[in-house]
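Undergrad: sequence-free structure coming up:
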């Protein structure tokens, strides 16, 4: 764990504006501040839950940088790992994200799943648009340009 990082990049059911009814969001976000952000070179898929896949050139994922006070972060990291079943289901890595208010980039932890099913791409990169036309079968799932 990088002790300088006290933020997560959240893009699915942990987003402050998530509308899925996820029961864990409220408790997880307690005590946080957040700003809308974008994770470049990542792609969003739906595989039972939202899944970000890193190293997908030309794609982006919309979400929030959620920051906690330094003294609370170790407990939030454990809570995030439990919610995301890390490392068995999701992996956690430090990434650079861009705040959408024009501020400088920042480092945050993101939970991602390299091995998720890729047949349901959320083309807009925005979890809130999952029910719209952008959620469509990815006919070229095996060819998705992600490392």
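TA: That came in fine, so what should we check first? Bear in mind the structure is a predicted one, so any value in this text is a computation, not a measurement.

Undergrad: Every contact and neighbour count from this point should use C-alpha atoms.
TA: Fine.

Undergrad: Quick one: the strands in this structure, in order.
TA: Listed in chain order, the strands of the chain (DSSP state E) span 7-10, 33-40, 42-47, 49-54, 60-67, 91-99, 106-112, 120-122, 135-137.

Undergrad: Residue 115 - how many residues pack around it?
TA: 10 (other CA atoms under 10 Å).

Undergrad: hmm, who's touching the lengthiest helix in the chain?
TA: Counting residues, the longest helix in the chain under DSSP state H turns out to be helix 73-83. Contact with helix 73-83 is made by 6, 7, 24, 28, 68, 87, as judged by CA atoms under 8 Å, 6 or more residues apart in numbering.

Undergrad: about what we covered before: pick the most deeply packed of the strands of the chain.
TA: strand 7-10 (a mean of 27; mean count of other CA atoms under 10 Å).

Undergrad: try this one side by side with the last:
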């Protein structure tokens, strides 16, 4: 699988039942299944969460596999939603490829994950509200 065709790991408003799931993912994905990202902590944001890398912990979410014919469109849509532009120092999030564990079978899958950009992560580590459970849905 090439990096451009990786699935996405979502942990906030793109999860099933949340506001952006149907708006952005409906009709563009072939599957979603529970998963977890290790080595990150989850912080509450202004209506959405941030995963912050570099610390112990675990973030719960969904592994979303786009339909092949919708991949490029969905990648562009999610980059825009997450306000991510490669190399832009104003990014709130960075899109990074990480190992995510599928909950059903424990298998590791490489996936795109939007994590807090370094300046945002630094701010959250000092002043943010940690979601202890690592699950934004249960942390609200």
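TA: Nice, thanks for sending it over. Since the structure is predicted, the reported quantities are computational estimates derived from the model, not experimental observations.

Undergrad: Overlay them and tell me the TM-score.
TA: Overlay of the two chains. TM-score (TM-score structural alignment, normalised by the length of the second structure): 0.82; 125 aligned residues with a CA RMSD of 1.6 Å.

Undergrad: quick revisit: tabulate the strands of the first structure (JSON lines), appending distance to residue 16 of the first structure.
TA: As requested, the strands of the first structure are arranged in JSON lines below (distance: least, CA to CA, whole Å):
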{"stretch": "strand 7-10", "distance to residue 16 of the first structure": "9"}
{"stretch": "strand 33-40", "distance to residue 16 of the first structure": "8"}
{"stretch": "strand 42-47", "distance to residue 16 of the first structure": "17"}
{"stretch": "strand 49-54", "distance to residue 16 of the first structure": "15"}
{"stretch": "strand 60-67", "distance to residue 16 of the first structure": "8"}
{"stretch": "strand 91-99", "distance to residue 16 of the first structure": "15"}
{"stretch": "strand 106-112", "distance to residue 16 of the first structure": "15"}
{"stretch": "strand 120-122", "distance to residue 16 of the first structure": "19"}
{"stretch": "strand 135-137", "distance to residue 16 of the first structure": "21"}
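
Undergrad: And the ones you listed: which comes nearest residue 17 of the first structure?
TA: strand 60-67 (9.2 Å; CA to CA).

Undergrad: Read off where the closest one ends up in the second structure.
TA: Mapped onto the second structure using TM-score structural alignment, strand 60-67 of the first structure covers residues 58-65.

Undergrad: mean deviation (superposed) between that stretch and the first structure, please.
TA: Once fitted to the first structure, stretch 58-65 of the second structure is off its aligned match by 0.2 Å on average (mean CA distance after the TM-score superposition for the first structure).

Undergrad: which residues touch that stretch?
TA: Taking CA under 8 Å, 6+ apart as the rule, stretch 58-65 of the second structure contacts 6-12, 15, 29-42, 51, 100, 102, 111, 133-136.

Undergrad: Could you do stretch 120-138 of the first structure as well?
TA: Here stretch 120-138 of the first structure makes contact (CA under 8 Å, 6+ apart) with 11-12, 18-19, 43-47, 50, 59-63, 118-119.

Undergrad: rerun at 6 Å
TA: Stretch 120-138 of the first structure is contacted from outside by 12, 44, 45, 46, 60, 61, 62, 119, using CA atoms under 6 Å, 6 or more residues apart in numbering.

Undergrad: corresponding residue for the fourth one in the second structure?
TA: When you say that, I think you mean residue 46 of the first structure. So residue 46 of the first structure corresponds to residue 44, using TM-score structural alignment.

Undergrad: Its match and residue 116 of the second structure, how far apart?
TA: According to CA to CA, to the nearest Å, residue 44 of the second structure stands 11 Å off from residue 116 of the second structure.

Undergrad: Please apply the same query to residue 94 of the second structure.
TA: In this view, residue 94 of the second structure and residue 116 of the second structure are 6 Å apart by CA to CA.
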